[in-house]
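# attaching a predicted model along with its sequence, questions to come.
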Amino acid sequence: MTPDMPLRPATLADLPAVAALANWAYRGEGGPVGWTAEGHLLGGPRTDEAALQALLTRHAPEHAALLLAHTAAGRLVGCVFVHPQADALYLGLLTVAPDHQGTGLGRQLLLAAEAYARQHRRPVVRMTVLEARPDLLAWYARRGYQPTGRTEPLPAEGSHGQARQPLTLLVLEKRVSDVG
């Protein structure tokens, strides 16, 4: 377990490193594959600089942020996207470098997102997770996230990559506050 790393919001200058991190963690590009890799389900990059910039620009007026975790040496090793919506905080792109998985960093990023929800008076944190990832669904369940019964199709276009099979996203939620 590593000690908590300070988090900071991403700037546009960080986006190339964030894209590289996400593509390593989710597709195995650029290093050893971690348990979060989903290249067997999706081909192509997980994201790119342009998609990240569009995400941040589109949601900036709504207090969205991409929170980053760096080592003491300055290496980017984790991120999470948080977007306050009308009734919940949407969490996405929770990413931990494969060589830092199992250290508690993913949990730290998740707790930071939950704190962001409370700070922005959103009582619920919501996310979507691939139904074909029972290991990831179990990880979130151990942290209190439960399926809502709602599903969404994987967007045909966007920053997820090309599906190698039909894929469905499950909507998960966790109540983090009674304030809303």
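Right, received. Where do you want to start?
# when you work out contacts or count neighbours from here on, use the C-alpha atoms and nothing else.
Will do.
# biggest helix in the protein by residues?
Criterion DSSP state H: the longest helix present in the chain is helix 105-119.
# and the helix or strand following it, which residues are buried?
Next along the chain after helix 105-119, taking DSSP states H and E as the criterion, comes strand 124-130. By 16 or more other CA atoms under 10 Å, the buried positions in strand 124-130 come out as 124-130.
# distance to Pro153 added to those residues, as JSON lines?
Output for the buried residues of strand 124-130, formatted as JSON lines (distance: CA to CA, whole Å):
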{"residue": "Val124", "distance to Pro153": "22"}
{"residue": "Val125", "distance to Pro153": "20"}
{"residue": "Arg126", "distance to Pro153": "16"}
{"residue": "Met127", "distance to Pro153": "14"}
{"residue": "Thr128", "distance to Pro153": "10"}
{"residue": "Val129", "distance to Pro153": "11"}
{"residue": "Leu130", "distance to Pro153": "10"}
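# below is an additional structure, to be compared with the one above:
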Amino acid sequence: MTHTGVLHMQRADASDAPALTDLANRAYRDWIDVIGSKPQPMGADYDDLINKDEVWLTGPRDRLKGSLVLRQEADHLLLWSIAVAPGTQGTGLGNRLLDFTLERARNLSFSEVRLFTNVKMQSNRDWYARKGFCETERKMIGTKHVVLMTRSV
């Protein structure tokens, strides 16, 4: 499903790392109490992610509205992180970011998008399921119990 509204995405560069860290902290902070620790994107090294992955952003660079971290694997595109600023949540931006991810996978000739989310993030798991993702595995990543989910594109 394609959602209405123009989404202006741009690739992040090294100068965007502080704004990406700020966005992750704002977008994920409410999950700390739910999972008992900081979600992985809150502790990420965005300089490193920008260098090795595709990091996309939308909104003014000094106050981002949303971001994606996409990793090209051998046989799929990994949606490593999707972040939406708290004041923008509920506006459909997350849906549009996911649409962008699926289109990016098609453009890169991948037939599948995969992601992982904390097992305790039930509303996220439910949202991904409504978007066509299916749970494929549960495992530990570091100290976090995660659910791996997959969707064909």
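Sure, I can see it. Everything numeric in this text was worked out from a predicted model, so none of it was measured.
# now the TM-score, please.
Remark: TM-score between the superposed chains equals 0.88 [TM-score structural alignment, normalised by the length of structure 2]; 148 aligned residues with a CA RMSD of 2.0 Å.
# returning to what we had before: equivalent range in structure 2 for the longest helix of structure 1?
Using TM-score structural alignment, helix 105-119 of structure 1 corresponds to residues 93-107 of structure 2.
# hmm, Val80 of structure 1 is touching Ala64, no?
No. Judged on CA atoms under 8 Å, Val80 of structure 1 makes no contact with Ala64 at a distance of 10.7 Å.
# other residues contacting the longest helix of structure 1?
For helix 105-119 of structure 1, contacts defined as CA atoms under 8 Å, 6 or more residues apart in numbering pick out 2, 4-5, 78-80, 82, 84, 88-89, 91, 94-96, 123-125, 176-177, 179.
# what ranges do the strands span in structure 1?
According to DSSP state E, structure 1 carries its strands in the segments 7-9, 42-43, 65-70, 76-84, 89-96, 124-130, 146-153, 162-163, 168-175.
# among those strands, which comes closest to Ala25 of structure 1?
Judged by CA to CA, the one of these that comes nearest to Ala25 of structure 1 is strand 89-96, at 6.5 Å.
# how far does that closest one sit from the chain's center?
2 Å (CA atoms, centre = their mean, to the nearest Å).
# give me the mean distance between that strand and structure 2.
Once fitted to structure 2, strand 89-96 of structure 1 is off its aligned match by 0.6 Å on average (mean CA distance after the TM-score superposition for structure 1).
# so which bit of structure 2 is that strand matched to?
So strand 89-96 of structure 1 sits over residues 77-84 in structure 2, by TM-score structural alignment.
# aligned to Glu173 of structure 1, what sits in structure 2?
Per TM-score structural alignment, Glu173 of structure 1 is aligned with Thr150.
# ok, the closest residue to its match other than its chain neighbours - contacts?
Distances taken as CA to CA, 6 or more residues apart in numbering put Arg114 closest to Thr150 of structure 2, at 4.4 Å, once the chain neighbours are dropped. By CA under 8 Å, 6+ apart, Arg114 of structure 2 lies in contact with 76-79, 148-151.
# among the residues you listed, name the buried ones.
By 16+ other CA under 10 Å, the contacts of Arg114 of structure 2 give 76-79, 148-151 as buried.
# circling back to that earlier point, okay, the contacts of Arg114 of structure 2 in JSON lines with distance to Ala27 of structure 2 next?
Formatted as JSON lines, the contacts of Arg114 of structure 2 follow (distance: CA to CA, whole Å):
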{"residue": "His76", "distance to Ala27 of structure 2": "26"}
{"residue": "Leu77", "distance to Ala27 of structure 2": "22"}
{"residue": "Leu78", "distance to Ala27 of structure 2": "20"}
{"residue": "Leu79", "distance to Ala27 of structure 2": "16"}
{"residue": "Leu148", "distance to Ala27 of structure 2": "21"}
{"residue": "Met149", "distance to Ala27 of structure 2": "21"}
{"residue": "Thr150", "distance to Ala27 of structure 2": "23"}
{"residue": "Arg151", "distance to Ala27 of structure 2": "24"}
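# in structure 1, which of these still touch?
Among these, the ones still in contact in structure 1 (both residues aligned by TM-score structural alignment, their matches' CA atoms under 8 Å) are 76-79, 148-151.
# need the residue closest to the centroid of structure 2.
Residue closest to the average C-alpha location in structure 2 (CA atoms, centre = their mean): Ile82, at 1.8 Å.
# now that residue. Nearest residue, chain neighbours left out?
Leu68 (4.7 Å).
# before we move on, what about Leu12 of structure 1?
In space, Leu12 of structure 1 is closest to Gln53, 6.8 Å off (CA to CA, 6+ apart).
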